[in-house]
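[1] sequence? don't have it. structure:
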């Protein structure tokens, strides 16, 4: 019996991976990635590779393997994906979030776009190429990683710190949240390739006061101090600051739509992006969002302390002023510490790798207009950038015009179109022929 093609296999691989629950609540209480890593290892071993699984913790498993290229003089390319997913409440979903069901032209489930779709595409393309004896010119390092959804401390960060030799020679990296299509109101189709992402500052805020009886006059109240600080943070509007990547993206949108580019009215340009305006709009400025509040244990007891958590994101090149603003808003009675802190990254929109991504997209969608963009969230690219790699988000998908793609990330009823997966396989295969 002949082997299935990558296009035929990618749907099954994606569905299989979704059915392996790799929920990462952020505290090692989930099932971990080991079962998924073993699944990937078996699939790669079937085509002659010898992948190795690395455990930073009993619940945190990553897999890395190198495919040797035909030209040892060339630099290596890293292609990475993560195996963990955020939690999902089954009762909120139309379909089982860990069922991997195929319905209505999509694969449904947690991880369908974040990012077991890309994991499946990588597997399908590499399996087909290796079965056919199609070795790349340059070394390709494949990494299927743990813990990305909790900041990557026990995944990409750990591997970079403890096993940097795995990535020897890698000068460029390709990962998630890029290469997907965005159809504009005039039917122009942009393909957003990530060349930058905001920095991350998950912070724990603490206010301390004097404990006492709730019936008495009490000016030194930790809850009041914290609530006031949280209100200031939540209400603060950072100014618009157009980084080079954001500006380049907006200029491309204006060129595609015939809108005049006015940097003083960037928000008006973003309004043309439909649901994607939420993600892109967040890249116009630094952001702060209070997310958790904890204080007290009884209605008539004033607690000695109160705690909040805040999700802060800062633009490349603007970290120092971001934290200066945070500290000013907190005031003298509230302290902060990091739950997780990571860098912003930004790379250039030029060079042979960028050209290869664009050519691969246009080869399979003649209407494609590849454009650089900044991701409002974060990926494992942050870890690999510390090794000097130029990092890009390129998980190609041709999407229906009406699909709220950004709403799929960490959302309910996450799903990926079957046609999008097959398109992604074709584009990735073409890309690998020209890198």
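    Arrived safely. All of these numbers come straight from a predicted model, not from anything done at the bench.
[2] can we go C-alpha only for contacts and neighbour counts from here?
    Fine.
[3] Skip the chain neighbours and tell me the closest residue to the residue positioned nearest the centre of the chain.
    The chain has residue 379 as the residue nearest its centroid, 4.1 Å off, counting by CA atoms, centre = their mean. Distances taken as CA to CA, 6 or more residues apart in numbering put residue 148 closest to residue 379, at 6.8 Å, once the chain neighbours are dropped.
[4] need the contact list for the one you found.
    Residue 148 makes contact with 82, 84, 155-156, 379-380, according to CA atoms under 8 Å, 6 or more residues apart in numbering.
[5] ditto for residue 410
    Contacts of residue 410 by CA under 8 Å, 6+ apart are 86, 110, 114.
[6] Kindly recompute the last result at 10 Å.
    85-88, 110-111, 113-114, 149 (CA atoms under 10 Å, 6 or more residues apart in numbering).
[7] Over to residue 118?
    Contacts of residue 118 by CA under 10 Å, 6+ apart are 10, 14, 80-82, 111-112, 124, 175-177, 394-397, 421, 424-425, 428.
[8] any idea how far residue 379 is from residue 165?
    21 Å (CA to CA, to the nearest Å).
[9] Of the contacts of residue 148, which is the nearest to residue 203?
    residue 379 (18.1 Å; CA to CA).
[10] Isn't the closest one up against residue 82?
    Yes. Contact status for residue 379 versus residue 82: in contact at 9.2 Å, counting by CA atoms under 10 Å.
[11] Please identify every residue contacting each of those two.
    Counting by CA under 10 Å, 6+ apart, the residues touching both residue 379 and residue 82 are 148-149, 152, 156, 175-176.
[12] Out of those, which sit inside helices?
    residue 156 (DSSP state H).
[13] possible to save the shared contacts of residue 379 and residue 82 as CSV with distance to residue 236?
    Listed next are the shared contacts of residue 379 and residue 82 as CSV, based on distance: CA to CA, whole Å:
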residue, distance to residue 236
148, 29
149, 27
152, 29
156, 33
175, 33
176, 30
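[14] which one of the shared contacts of residue 379 and residue 82 sits closest to residue 279?
    So of the shared contacts of residue 379 and residue 82, ranked by how close each gets to residue 279 (CA to CA), first place is residue 176, at 14.8 Å.
[15] quick one, what contacts the residue lying closest to the closest one once chain neighbours are set aside?
    Distances taken as CA to CA, 6+ apart place residue 393 nearest to residue 176, at 4.8 Å, with adjacent residues excluded. If you count contacts by CA under 10 Å, 6+ apart, residue 393 has them with 79-80, 173-180, 192-197, 372-375, 379, 381.
[16] okay, pairing it with this:
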């Protein structure tokens, strides 16, 4: 679930003109080998409805074995009631037992895609106009292919890292109610994925409308996604004799109360650094308002200016929004039932229970509020660790000179929340630049900029080696 914060258009950050064309992006033999991994992965349907992550994991496992990994280096996992939602963990042993392992995380599953809605077959990789088009071309099979390719290149190239490198390819990230491989590993096989830190999706880079590199983002923290049900019930009756006690009106009043409530502003070290960078980059009323808000989070006038940017608004606080409504049973009857789903993105450190308590308070005594299963863990913000930020910036200066890196907190959610719950800090790596439309991830005609993919692959290969030693 590629982080929506990447859609921010920062006003005065550096750009690199003359972004190279896609024509030269696949010339090297190693790039052609990578493309075969990427193509096979993208064209393997891994939707929840008809696809198989287990098949995709087996294909990657076969490639790892062909590269020289032993059976003991590769662990496949699934559960009997979800046989097609499996994944794998692969291990490249390090030479220094005193260094804790690092984990490369990516999810294999993709959002559903209907052929009749797409311009092209969503499960056939097509290159057109400097882009690869297909479901999962960005989210998250680009990352999964890059990590898998790196593990293969490490083995075939004779690279011996000091730090053990682990790869986890999982299923279930895109669907709340699906079997989630990252959660299963964290709960059932924590030793298998134990690591000092994990590198995941969520970071990246932003391209201008002209295709110029604008900003790199390192994701340091994310919100926790949680759904809640609001329910109003009533005996109902004939619509010719209405009463004030109406389930639809009661639910409407509760939803309006939720709409009108602003959760308090919170800052983590990451979001404080993020806004400080934006204040410096945006002179004028916005930059001034950000500075005032950093100094005083209760400054409502500054909040009004900053929160006019919908992404800034969401980075500042927990948000809750109605996403589904169903009410009534007949056009000539008073409603007996009115129900709504409210989707909340909970700020790191804040809990589901506290959010539920606030929603109950807002809804009043005529509407019941419950937290939907599954209950997500409390989001734990990683630290702005120089051991993580330093190599990311150093390697970026080589690959993307002149492009600044900002730490950010995602307003979305990834599988990182499950690893953080068992003590593994998770960072969304920069490297792959995308357009302001988030490469249409989750939507129609999802696409990946060809040059960005290969440049990102080179960057991420080097940055993993920088961390591994």
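    Looks like it arrived, so ask away. In this text the structure is predicted, and so the values were computed from the model without any measurement.
[17] Once they're superposed, tell me the TM-score.
    Laid over one another, the chains give 0.88 as their TM-score (TM-score structural alignment, normalised by the length of structure 1), with 419 aligned residues with a CA RMSD of 2.6 Å.
[18] picking up where we left off before, to which residue of structure 2 is the residue nearest to residue 379 of structure 1 aligned?
    Using TM-score structural alignment, the partner of residue 148 of structure 1 in structure 2 is residue 173.
[19] which residue packs closest to the aligned partner of residue 45 of structure 1 in structure 2, ignoring adjacent ones?
    In structure 2, residue 45 of structure 1 lines up with residue 65, judged by TM-score structural alignment. Counting by CA to CA, 6+ apart, the nearest residue to residue 65 of structure 2 once its immediate chain neighbours are dropped is residue 71, at 7.3 Å.
[20] Please apply the same query to residue 409 of structure 1.
    Residue 409 of structure 1 sits nearest to residue 114 (CA to CA, 6+ apart), 6.1 Å away.
[21] how about the aligned partner of that neighbour in structure 2, secondary structure?
    Here residue 114 of structure 1 is matched to residue 139 in structure 2, going by TM-score structural alignment. Classification of residue 139 of structure 2 by DSSP: H, G, I helix; E, B strand; the rest coil places it in coil.
[22] before we move on, the earlier item: which of the contacts of residue 118 of structure 1 fall in strands?
    Among these, the residues falling in strands (DSSP state E) are 80-82, 175.
[23] how about the helices in structure 1?
    Under DSSP H, structure 1 gives helices at 6-19, 34-45, 116-131, 156-162, 222-235, 244-257, 266-270, 277-281, 319-330, 352-364, 381-385, 405-408, 418-432.
[24] what about the shortest one, how far off from structure 2?
    It refers to helix 405-408 of structure 1. Comparison of helix 405-408 of structure 1 with structure 2 after fitting gives an average deviation of 3.9 Å (mean CA distance after the TM-score superposition for structure 1).
[25] now swap in the third one and tell me
    After superposition onto structure 2, helix 116-131 of structure 1 sits on average 1.2 Å from its aligned residues (mean CA distance after the TM-score superposition for structure 1).
[26] try the fourth one
    Compared with structure 2 after fitting, helix 156-162 of structure 1 has a mean deviation of 1.2 Å; criterion: mean CA distance after the TM-score superposition for structure 1.
[27] who does that helix touch, helix- and strand-wise?
    strand 52-57, strand 60-67, strand 76-82, strand 140-145, helix 381-385 (3 or more CA pairs under 10 Å, 6 or more residues apart in numbering; DSSP states H and E).
[28] residue in structure 2 matching residue 391 of structure 1?
    By TM-score structural alignment, residue 391 of structure 1 lines up with residue 426.
[29] With adjacent residues omitted, what lies nearest to that match?
    Per CA to CA, 6+ apart, closest to residue 426 of structure 2 is residue 198, 4.7 Å.
[30] cool, residue 431 of structure 1 as well?
    residue 360 (5.2 Å).
[31] Can you tell me how far the counterpart of that neighbour in structure 2 is from residue 462 of structure 2?
    Counting by TM-score structural alignment, residue 360 of structure 1 lines up with residue 395 in structure 2. Residue 395 of structure 2 sits 7 Å away from residue 462 of structure 2, going by CA to CA.
[32] swap in residue 450 of structure 2?
    For residue 450 of structure 2 relative to residue 462 of structure 2 (CA to CA), the value is 19 Å.
[33] more neighbours, these two?
    residue 450 (22 against 18; other CA atoms under 10 Å).
[34] Touching, the more buried one and residue 129? I think so.
    Yes. With contacts counted by CA under 10 Å, residue 450 of structure 2 reaches residue 129, the gap being 9.2 Å.
[35] do you know how far the match of residue 45 of structure 1 is from residue 182 of structure 2?
    23 Å.
[36] which of those two has more neighbours?
    Legend: neighbour count by other CA under 10 Å for residue 65 of structure 2 and residue 182, higher for residue 182 (27 against 14).
[37] Name all residues that make contact with that one.
    Contacts of residue 182 of structure 2 by CA under 10 Å, 6+ apart are 87, 105-107, 168-173, 188-189, 193, 414-419.
[38] And stretch 357-364 of structure 2, what's buried?
    359-360, 362-363 (16 or more other CA atoms under 10 Å).
[39] With stretch 256-269 of structure 2 instead?
    Buried residues in stretch 256-269 of structure 2 (16+ other CA under 10 Å): 258, 263, 265-269.
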